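Student: the following comprises the amino acid sequence and a computationally predicted model.
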Amino acid sequence: MENQWIVGVDLGGTTTKLAFVNTNGEIAHKWEIHTDNSDEGLNITTNIAKAIDEKLVELGISKKDLLGIGMGAPGPVNYEKGVIINAVNLGWKDHYPLKERLETETALLVMIENDANCAALGEMWNGAGKGAKNLVCVTLGTGVGGGVIANGDIVRGINGAAGEIGHITAIPSGGAQCNCGKTGCLETITSATGIVRIAKEELVKNGTNGFLAEKLAENGTISAKDVFDAARNNDTLASKVVDEVAFHLGFVLANIANTLNPELIVLGGGVSRAGTILLNQVKEKFTKFAFSPVKESTDIALATLGNDAGVIGAAWLIKNHKKI
C-alpha cells in the first residue's frame, strides 16, 4: 500500500462515521455504522472495532497498515487521559475510559478529542483553514459547537471544555432554555433548533401570510432550511429571523476574535449550508463589533469539508502524535 492509513472516527449519538485517511488528509474509504447507545453505551467500542476489522477484510488490508485510530466524541474530553467526562446521549458518564476501551478492543493506538475540536482540526489540515495556524471553527447544527486552534494546537482548557462557543450567553435575561441547563445560550438562537424556535414564535406573533406560514400550515412544522429559503425570496418574517440570528452570531464572533485575533473563523455544520445569505449578514455584524486591527486581519469563511471534517480532524490526532 502506497500510504499507511489512519482510522478517523466521528462518534455521534445516532450514527458513527468511520474513514481510512492517508497522511495527506485525504479520505481513501469512508462508511457509517449505527451508534448503539443501549446498556450505557457498552457496545459502542466493540461495534467500532468490528466495523474496522470487517472493512480490512473487505479491502484485503492488514491491520499493520493502520497507524492508529483518532476519534472525535461529543462532550468534554480529557485529552491526556483519553476519557470522556460526560456524554449523556451515549449513555456514558463519570469519566468513561474511551481510549483504554478502544485500544483493548482494537490493539491500535487511540487518540480521543471533542468532536467539534476534530472538525476544526479537519478544516485546518485539509479544508477552509488549510495553511492557517490560528483559527476558530463554529459548527452550527442541531446544537452549536466550537473549536479554537492557536499556533496549530487545540485550546482545550483546564478540563477539556474550552471552545464551547454554543454556550456563550447571548441573551443575559429572558433567554430560551438551553439543554445545558442555562438560558440564553448562543445555541438557543443560531442552531437549527433555535432558528426554528424563533421563526415559530414570530409566526405566532405576526404570521398568517407568507412562505413560512404556508409551510407550517401544510407540514405542521418548518425547518431552518425553510427559513433561509423564504428569506432568499424576500419573505419579511423569515428575513427578520435571519437578521436576528446573524446579529447574535456576528456579535459573539466579534468578541471571540477580539479575544483571540484568529486569522480565520470557519462556519460549518448544517446551518452553514445556507451559504451567502447567512455569511454576508454575519460578516456585516462582525465588522460592526470587531476591534479595528481584528476586523482587518480576520476573515470569516464557510467550511469546505462538510460531514468529512470530523473524521479528517480525528485522523490528524494520530498524524500529529506520531509527528508524521
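Tutor: Perfect, thanks for sending it.

Student: going forward, measure contacts between C-alpha atoms and count neighbours the same way
Tutor: Will do.

Student: element containing residue 31?
Tutor: For residue 31, the host element (DSSP states H and E) is strand 27-34.

Student: tell me what that strand is packed against?
Tutor: The criterion is 3 or more CA pairs under 8 Å, 6 or more residues apart in numbering; DSSP states H and E, and the helices and strands that strand 27-34 contacts are strand 15-21.

Student: before we go on, here's another structure to hold up against the first:
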Amino acid sequence: MDKLSIGIDLGGTTIKMAIVDPKGNIVEKWEIPTDTSNNGRNISQDIADSLKMKLENANLELKDIEGIGIGAPGFINMENGFVYHAVNVGWENYPLKDDLESKTGLEVIVDNDANIAALGEMWKGAGKQASDLICITLGTGIGGGIISNGTILHGTNGMAGEIGHITSIVDGGADCNCGKKGCLETIASATGISRIAMEGLDQNPTSVLNKTLGKGMKVSAEDVFNAAGKGDAWAIEVIDSITHHLGLAIANMANVINPSRIVIGGGVSRAGDLLMVPLKNEFSKYALPRVQDGADFAIASLGNDAGVIGSARLLSLKSQN
C-alpha cells in the first residue's frame, strides 16, 4: 500500500492537520489550538500527542506514514527546518524539524506557510498543476509563494516571494510590521484597505462607509467592497488605488517569473470580480504583452485546505528527487 503523508499548517491561533493520500486527497483532517505560552515550546508535543491519537483511532502505524510536512510562519532555514523567528507563535532560534522528529518518530520537512499554500493550490487547486505559478494571499498581511519549473522558489536564504514587502510608495507611506515604510502590505492587505478607507472619510462625507464608522465600528475591507458594489464613489476610489499598486507589483513579478497562473487567495479574494476586474486591468498596463498572454488569473479554490495539502506535497516532492 502506498504510504500516507501528514500535512500540517501552523497558524498563530490554530494548527490544522490532515492525513493525505499520495494523490493529494484528504483522508481525514482536524485542528488543535496553538499554545503560544512559554514561547511556543509546547507546540511540537501538542502536535505529536494529537497525531498519535488520530493514528491510533484510524488503526494506522508509523510504518504507514511517509512523514510530516509542515508549513510554519516566520523566517526558516529550509535545509534544516530551523525557525529563526516566528512572531505569531513566539519562536526564536527554534529547531522545529529536530524537535518534531524526536517527538513523533517521523521524518519532518519544514517550509514557509505562504509557500505551502502555493504548493497546495498548484497541486490540487486553482493552480491546475501549472509548473510556473505565483500565489498571493491577501489577508491581514500579504503572503506570496512562487513555483518555478514545478519547484518552490526559496532564494538564497528562504526569502523569495515576499511580495508584501515590495516598496510601493517611495519616500513615505505607512509603517509596515517589517520595519520599512510604504510596503505593498500596508496598502493592499485587508488591514491596509481598512486604513486607507478610514483616512479619507473626512474628505468624503457622503460615503456610506461613514455610517459604519458612526456606529463606532472600524471600516473593514469587506465593508469597502460591499460599498463599492453599491456604487459608493469613495469605496470605488479606494479599490482603484489598491488594485493599481497590487497590479503593478504583480506585473513586475510576472515580467521576471513569466508564470502561467496567478492565484489570488486570502480573505480579500472573496470580493470576487470587485477585486479581480480592476486588478487585471492594472496588471495589463504594466505586464509585457507576451507575459500577459501567458498568465491566467484565478481565485484560490482550496481555502483552509491549501496549507495541509501543500505541506503533504513536500513529502512526495522529496521522494521524486
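Tutor: Yep, it's here. The structure presented is a predicted model; accordingly, all values stated were derived computationally and were not measured.

Student: re the thing from before, can you give me the angle the strand holding residue 31 of structure 1 makes with strand 15-21?
Tutor: Strand 27-34 of structure 1 runs at 160 degrees relative to strand 15-21, counting by axes from the mean of the first three to the mean of the last three CA atoms, to 10 degrees.

Student: strand 27-34 of structure 1 vs structure 2, mean deviation?
Tutor: Aligned to structure 2 and superposed, strand 27-34 of structure 1 gives a mean residue distance of 1.1 Å (mean CA distance after the TM-score superposition for structure 1).

Student: can you name the residues of structure 2 that stretch 148-157 of structure 1 overlays?
Tutor: Aligned using TM-score structural alignment, stretch 148-157 of structure 1 spans residues 146-155 in structure 2.

Student: aligned partner of residue 120 of structure 1 in structure 2?
Tutor: Under the alignment (TM-score structural alignment), residue 120 of structure 1 pairs with residue 118 of structure 2.

Student: ok, then the element right after the helix or strand containing that match?
Tutor: Secondary-structure assignment from DSSP H and E places residue 118 of structure 2 in helix 113-124. Using DSSP H and E, the helix or strand that follows helix 113-124 of structure 2 in sequence is strand 133-138.

Student: quick one: contacts for the match of residue 120 of structure 1?
Tutor: Counting by CA atoms under 8 Å, 6 or more residues apart in numbering, residue 118 of structure 2 touches 133, 134, 135, 136, 144, 145, 146, 147, 306, 310.

Student: repeat that with 10 Å
Tutor: Going by CA atoms under 10 Å, 6 or more residues apart in numbering, residue 118 of structure 2 touches 125-127, 133-137, 143-147, 152, 263-265, 300, 306-307, 309-310.

Student: how about stretch 221-231 of structure 2, aligned to which bit of structure 1?
Tutor: Residues 224-234 of structure 1 are where stretch 221-231 of structure 2 lands when matched by TM-score structural alignment.

Student: which outside residues touch the matching stretch?
Tutor: Taking CA under 10 Å, 6+ apart as the criterion, the residues outside stretch 224-234 of structure 1 that touch it are 141, 190-197, 199, 210-212, 215-216, 223, 235-243, 270-271, 273-275, 277-278.

Student: just the buried ones out of the residues you listed, please.
Tutor: Neighbour counting with 16 or more other CA atoms under 10 Å marks 141, 190-197, 199, 211-212, 215, 223, 235, 237-243, 270-271, 273-274, 277-278 as buried within the contacts of stretch 224-234 of structure 1.

Student: off-centre distance for the strand holding residue 31 of structure 1?
Tutor: Its chain's C-alpha centre and that of strand 27-34 of structure 1 lie 18 Å apart, by CA atoms, centre = their mean, to the nearest Å.
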